[in-house]
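K.L.:
Please find the sequence and the predicted model below.
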Amino acid sequence: MKHPSDPQPRTLRELSRQKSLRLLGNVGIGRIAFISRAMPAIRLVSHIVNGDHLLIGCLYEPEIAAILGPRGTSMIVYQANLVDPATHLGWNVVVSGRAALMADPVVLARVGPQLDGWKGGRADLVLRIQPELVTGLHVGQYIEGSR
């Protein structure tokens, strides 16, 4: 695989679940994707990895509150990446899983400040995602003899 401005070939490799979740801990911003009014919706949100869960902080929006559904959980997709704008090298991680509203006041007091909204201000909603499917890809520079 080559990038048009780079004569060097690149490597594309799949990342393990553990490595993918570890990489999510290196960035604090990503995107949630969900269905709202029968259409795809995507929102930029903050996140932290908390044990084997992903905690998402976001501002209150009726569309986001509605994804939790009548039973309190809904399937959503979360995506985050870190890509160098000059070289286009980096990684991408996608997490699919059930989201539920985090209501534990002890956990909220501990993690709330880490989930402040990317626009500034406190996160109104904290969602807890139990990852069911985790996929990750890494694009790197090919080094002769590294195969």
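P.N.:
Okay, I see it. Residues are numbered from 1 along each chain as shown.
K.L.:
rest of the way, CA atoms for contacts and neighbours
P.N.:
Noted.
K.L.:
elements contacting the longest strand seen in the chain?
P.N.:
The longest strand of the chain (DSSP state E) is strand 125-141. Packing partners of strand 125-141 (3 or more Cα pairs under 8 Å, 6 or more residues apart in numbering; DSSP states H and E): strand 10-15, helix 17-24, strand 53-58, strand 90-101.
K.L.:
Tell me which of those lies nearest to Gly120.
P.N.:
Nearest to Gly120 among those is strand 53-58; the distance by Cα to Cα comes to 10.4 Å.
K.L.:
in the following helix or strand past the closest one, what's buried?
P.N.:
Following strand 53-58 in sequence order, the next helix or strand is helix 62-66 (DSSP states H and E). For helix 62-66, a neighbour-count test (16 or more other Cα atoms under 10 Å) marks Ile64 as buried.
K.L.:
returning to that earlier point: most tightly packed of the helices and strands packed on strand 125-141?
P.N.:
Across the helices and strands packed on strand 125-141, averaging neighbours per residue (mean count of other Cα atoms under 10 Å) puts strand 53-58 on top, at a mean of 24.
K.L.:
Comparison target, given below:
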Amino acid sequence: MRALVDGIDPGFSRMRVVAQVGTKFPVPAGTPLLRSDRDRRSPVICRRGVAVMEERVPIELDSKVAMGLLTHAEYGRVAFVSGGAPVIRPLNHVVFEGRIIVYTQHVSAFAEAVRAQPGLAVAYQADEIEAHSHIGWSVLVDGTATDITGEPGAELLGKRVQSWIDRPLDAVIAIQPAAVTGLRMTIK
């Protein structure tokens, strides 16, 4: 496989290199390297002044590892059907006793859909992927969502969620996972 690599040195002169995946070529230390959009599968890694083009490899994660990664994610996206149409919303969350807990407004589309259909089928996805190398992980949870606002301890659970929305939040929703899958993108 061949890839085109653009490098930009601190003096702003450009260099272009065409190389085979796994080929090493000398680059001055500290030179930021940018991959060409022509080959997104081969990130460029600079190690000790030598750029190395390596191939990304997906690794399937078992459900426990995937849920562990989800506990460290700041936010995710919930997908559900409301009014016959698919809806996706970003939400902050915490993982507690195997459930994904979100804290939202009772008038939000998600809270209204969950109240209208207890046990609403949902998908919850979170990821952490490095912008330049495209390595990282992604987790997908299929499950059901239930409004637990009235349950003992729900308010304390809701307050554990660090929301980026500066509005009063008053609905605590728990997503019970039925299936958890994940992928880690790494380099060979």
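P.N.:
Ah, there it is. Since the model is a prediction, treat every value here as computed from it, not as a measurement.
K.L.:
TM-score them against each other, please.
P.N.:
Taking TM-score structural alignment, normalised by the length of structure 1 as the basis, the two superposed chains have a TM-score of 0.84; 142 aligned residues with a Cα RMSD of 2.1 Å.
K.L.:
Tell me which of the helices and strands packed on strand 125-141 of structure 1 lies nearest to His138 of structure 1.
P.N.:
That would be strand 90-101 among these, by Cα to Cα, at 4.3 Å.
K.L.:
State the span of structure 2 onto which that closest one is aligned.
P.N.:
Using TM-score structural alignment, strand 90-101 of structure 1 corresponds to residues 136-147 of structure 2.
K.L.:
Surely Thr11 of structure 1 touches His3?
P.N.:
No: counting by Cα atoms under 8 Å, Thr11 of structure 1 stays clear of His3, with 10.9 Å between them.
K.L.:
one step back: by how much does the match of strand 90-101 of structure 1 deviate from structure 1 on average?
P.N.:
Aligned to structure 1 and superposed, stretch 136-147 of structure 2 gives a mean residue distance of 0.5 Å (mean Cα distance after the TM-score superposition for structure 1).
K.L.:
who touches that stretch?
P.N.:
The contact list for stretch 136-147 of structure 2, computed with Cα atoms under 8 Å, 6 or more residues apart in numbering, reads 66-67, 69-70, 111, 114-115, 118-130, 171-186.
K.L.:
Taking those, please make a PyMOL selection of just the buried ones.
P.N.:
Buried residues among those (16+ other Cα under 10 Å), as a PyMOL selection:
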select buried, resi 66+67+69+70+111+114+115+119+120+121+122+123+124+125+126+127+128+171+172+173+174+175+176+177+180+181+182+183+184+185+186
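K.L.:
Which residue of structure 1 sits opposite Leu183 of structure 2 in the alignment?
P.N.:
When structure 1 is aligned by TM-score structural alignment, Leu183 of structure 2 is paired with Leu137.
K.L.:
who are the neighbours in contact with its match?
P.N.:
Leu12, Arg13, Glu14, Leu15, Trp91, Asn92, Val93.
K.L.:
Give me the nearest residue to it, chain neighbours excluded.
P.N.:
Glu14 (4.6 Å; Cα to Cα, 6 or more residues apart in numbering).
K.L.:
Thought Val134 was touching the one you found, still the case?
P.N.:
No: applying Cα under 8 Å as the test, Glu14 of structure 1 and Val134 come out as separate, 10.8 Å apart.
K.L.:
Structure 2: which residue goes with the residue nearest to Leu137 of structure 1?
P.N.:
Under the alignment by TM-score structural alignment, Glu14 of structure 1 pairs with Glu60 in structure 2.
K.L.:
so its match makes contact with Gly182?
P.N.:
Yes: assessed by Cα under 8 Å, Glu60 of structure 2 is found in contact with Gly182 at 5.9 Å.
K.L.:
joint contacts of those two?
P.N.:
Overlap between the contact sets of Glu60 of structure 2 and Gly182, as judged by Cα under 8 Å, 6+ apart, is nil.
K.L.:
how far away is the closest residue in space to Pro131 of structure 1 that isn't next to it in sequence from Ser74 of structure 1?
P.N.:
Of all residues not flanking Pro131 of structure 1 in the chain, Gly97 sits nearest, at 4.6 Å (Cα to Cα, 6+ apart). Gly97 of structure 1 sits 8 Å away from Ser74 of structure 1, going by Cα to Cα, to the nearest Å.
K.L.:
residues in contact with the residue nearest to Leu137 of structure 1?
P.N.:
By Cα under 8 Å, 6+ apart, the contact list for Glu14 of structure 1 reads Thr135, Gly136, Leu137, His138.
K.L.:
before we move on, what about Ile48 of structure 1?
P.N.:
Leu24, Gly25, Gly28, Leu54, Leu55, Ile56, Gln114, Leu115.
K.L.:
any chance of the residues you listed in a markdown table, with distance to Ser46 of structure 1 too?
P.N.:
Below are those laid out as a markdown table (distance: Cα to Cα, whole Å):
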| residue | distance to Ser46 of structure 1 |
| --- | --- |
| Leu24 | 11 |
| Gly25 | 11 |
| Gly28 | 5 |
| Leu54 | 10 |
| Leu55 | 8 |
| Ile56 | 6 |
| Gln114 | 8 |
| Leu115 | 6 |
